[in-house]
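Trainee: Predicted model, plus sequence, below.
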Amino acid sequence: MIILGIDPGYGTIGYGVVRFDNMKFTAIQYGAAKTAPGTPMHLRLCEIYDDICTLVDTFHPDEVSIEELFFSKNITTGIQVAQARGVILLALAQKGLHPVSYTPNQVKMAVVGYGNAEKKQMMEMTKSILHLTKLPRPDDAADALALAICHGHSRQAMRYEGLYFMFYYVDGTVSVLQTGLAVIDCGGVGYACHASQNTISRLKIGTKARLLTYLNVREGIFELYGFIDEEEKSCFEMMIGVSGVGPKAALSILSVAPPDRLALSIITGDEKMLTQAPGIGKKIAQRIVLELRDKMSKEQLESASAASPVAAADLSGGVNHTQEAVAALMVLGYTQAEALHAMKQIDTAGMEADEIIRQCLKKLVKQ
């Protein structure tokens, strides 16, 4: 797919032509078309029209992205840019193309992962994604390339119905910690990750950290979510698969019910635990418990509760606790054999089910 990104203007029109194939971006050409100052506006618009037609005829783009116009404090300048943008849209329409508009924040989220990213961060990330040897210039061309990248990510996300993962993980230094947010600095680029309190409590500003990530895409908005381990990410993905549960609700639940508690709540039908999370009512909690229990087949549940060398042992913690722990680990995606193998390596005497699960998870993560 060849994507043409356009940064509209009446004095300088940035453009960037990018090839997007197999999840990789390659810059074909970029630059800026200019109109001379002092030239009557109607003649400048004619030049812009001709320049856009030439670009389309030269590079034959499959799709086009253009920056959404935002109101300027200078009303005269805003009107002139709007006129130029209208001519650009006309030229594209007459060439049979249907441009897609993106706001500056949407572009920043798509390229950097942070809606308030600075110009330098945007240019560095654009250079990295396109494997350029130097920062793209002029700024208008850099913006156009970023628009093309944004559209490529958006198109790919739509192809996978919003379940597109742009990053598997981010690895760097923790630079910002706020309620529900962790910013990881990776080579001078800050990735803002929405995170649960469970994850944030295990991070410290100035230290190295690696967060597994999930990119949520909806209506052109890109939101990055970070997780301290595979178990938390797996629980998050299972919950957003439940009807009516979005990413923020899932994160809210994980803040009060880490993976071990969540799995146990599902197995025991403890919906009250889930309603402790802000924004989670009784109906949603019941739906989560029912739908996630249903994901385990009847045979799995019977198998998890069946007698085994560990479950049958006469432990002071009680056989029900070990059975619940095995079933909960199976909810998290582990097989019964894996759960029992991990359980054999710990002394479950006197342990409650949630502690057994927690200790087993430590063993399973190391395997």
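Mentor: Received the coordinates, thanks. Numbering: from 1, shown residues only.

Trainee: Going by C-alpha atoms from here, please, whenever you check contacts or count neighbours.
Mentor: Will do.

Trainee: Roughly how far does the closest residue to I149 other than its chain neighbours sit from K363?
Mentor: Excluding its sequence neighbours, the residue lying closest to I149 (Cα to Cα, 6 or more residues apart in numbering) is V111, at 6.9 Å. Here the criterion is Cα to Cα, to the nearest Å. By it, V111 lies 37 Å from K363.

Trainee: what's the spacing between the spatially most central residue of the chain and L364?
Mentor: The structure's the chain has its C-alpha centroid closest to L215; by Cα atoms, centre = their mean the separation is 1.4 Å. From L215 across to L364, the span is 26 Å (Cα to Cα).

Trainee: in stretch 110-120, what's buried?
Mentor: In terms of neighbour count (16 or more other Cα atoms under 10 Å), stretch 110-120 has its buried residues at A110, V111, V112, G113, Y114, G115, A117.

Trainee: Break down the protein into its strands, ranges please.
Mentor: Listed in chain order, the strands found in the chain under DSSP state E are 2-7, 12-21, 24-34, 63-67, 100-102, 169-178, 181-186, 189-194, 208-218, 221-227.

Trainee: Comparison target below:
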Amino acid sequence: MRILGIDPGLRRTGFGVIEASGMRIQYVASGTIVVPTELPLYQRLKAILDNIREVIQTHQPDDSALEKVFVNTNPVSTLLLGQARGAAMCALADSNLNVSEYTALQIKKAVVGNGHAKKEQVQLMVQHLLSLNGLPSSDSADALACAICHAHANPLLQKLKSHEQSQLSHQSRMRAGRLIG
């Protein structure tokens, strides 16, 4: 399965693509979408949307993972980050990709083993886990870490979803049996 991870930001949006097969993961690509700050907000959001669409067309992911927005002390920054995240999510949805969301705490815990790890620790672990020659940029490392988190969580999520569907199916059959009998 090819997974696209996104670390959204209004100035810098990181992306990372990995190939996952069981517990084996392999680096495919990563980068940072740098959005000119002098553009009006709507053009900045469109730049994020267009660039993520291009990444999707180029790398053809099967699934995607997106970092959830955290609420910080500045509500304006939180709102702007949410809009950048929305532009990224629209690009993913427009390409018919499933979008799984993870908090920074979940991502860091999955990659580093510590939900309060520093950015440098995430970069080093991503480099190590993907056998990269050099240290990825902070934005790329965060996006790759998001994809790695999804690669580890997805098999469990699929089992839970399958179990949930079989439970719902069983309940429907039971209800139908009561209606008939």
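Mentor: All right, it came through fine. Because the structure is predicted, anything quoted here is derived from the model rather than measured.

Trainee: Quantify their similarity with the TM-score.
Mentor: Laid over one another, the chains give 0.84 as their TM-score (TM-score structural alignment, normalised by the length of structure 2), with 160 aligned residues with a Cα RMSD of 1.4 Å.

Trainee: re the thing from before, the residue nearest to the centre of structure 1 pairs with which position in structure 2?
Mentor: Aligned counterpart of L215 of structure 1 in structure 2: none (TM-score structural alignment).

Trainee: pretty sure L215 of structure 1 contacts E223?
Mentor: Yes - if you go by Cα atoms under 8 Å, L215 of structure 1 and E223 touch, sitting 5.7 Å apart.

Trainee: Pick the most deeply packed of the strands of structure 1.
Mentor: strand 2-7 (a mean of 28; mean count of other Cα atoms under 10 Å).

Trainee: ok, average deviation of that one from structure 2?
Mentor: Here the mean offset of strand 2-7 of structure 1 against structure 2 after fitting is 0.3 Å, by mean Cα distance after the TM-score superposition for structure 1.

Trainee: for that strand, packing partners?
Mentor: Other elements packing on strand 2-7 of structure 1 under the criterion 3 or more Cα pairs under 8 Å, 6 or more residues apart in numbering; DSSP states H and E are strand 12-21, strand 63-67, helix 139-159.

Trainee: if you set the cut-off to 10 Å instead, what comes out?
Mentor: Applying 3 or more Cα pairs under 10 Å, 6 or more residues apart in numbering; DSSP states H and E, we find strand 2-7 of structure 1 packed against strand 12-21, strand 24-34, helix 41-59, strand 63-67, helix 75-94, strand 100-102, helix 139-159.

Trainee: out of those, nearest to V189 of structure 1?
Mentor: Closest approach to V189 of structure 1 among the helices and strands packed on strand 2-7 of structure 1 (Cα to Cα): helix 139-159, 15.2 Å.

Trainee: Only the buried residues of the closest one, if you could.
Mentor: So for helix 139-159 of structure 1, counting by 16+ other Cα under 10 Å, buried means 139-154, 156-158.

Trainee: any idea how far it is from the chain center?
Mentor: Mean-position distance between helix 139-159 of structure 1 and its chain equals 15 Å (Cα atoms, centre = their mean, to the nearest Å).

Trainee: Also compute the angle for it relative to strand 2-7, please.
Mentor: With axes from the mean of the first three to the mean of the last three Cα atoms, to 10 degrees applied, the angle from helix 139-159 of structure 1 to strand 2-7 works out at 130 degrees.

Trainee: so what's D139 of structure 2 closest to, chain neighbours aside?
Mentor: Nearest to D139 of structure 2 is G14, by Cα to Cα, 6+ apart, at 4.4 Å.

Trainee: can you count the residues close to S303 of structure 1?
Mentor: S303 of structure 1 is flanked by 15 other residues according to other Cα atoms under 10 Å.

Trainee: Repeat that for L329 of structure 1.
Mentor: 28.

Trainee: Now check structure 2 for the residue matching it.
Mentor: Under the alignment (TM-score structural alignment), L329 of structure 1 maps onto no residue.

Trainee: my guess is L329 of structure 1 contacts K362, does it?
Mentor: No - judged on Cα atoms under 10 Å, L329 of structure 1 makes no contact with K362 at a distance of 11.9 Å.

Trainee: quick one: contacts for the nearest residue to S21 of structure 2 once chain neighbours are set aside?
Mentor: Among residues not flanking S21 of structure 2 along the chain, M1 sits closest, at 6.4 Å (Cα to Cα, 6+ apart). Contact analysis of M1 of structure 2 by Cα atoms under 10 Å, 6 or more residues apart in numbering lists I18, E19, A20, S21, G22, I25, P61, D62, D63, A151.
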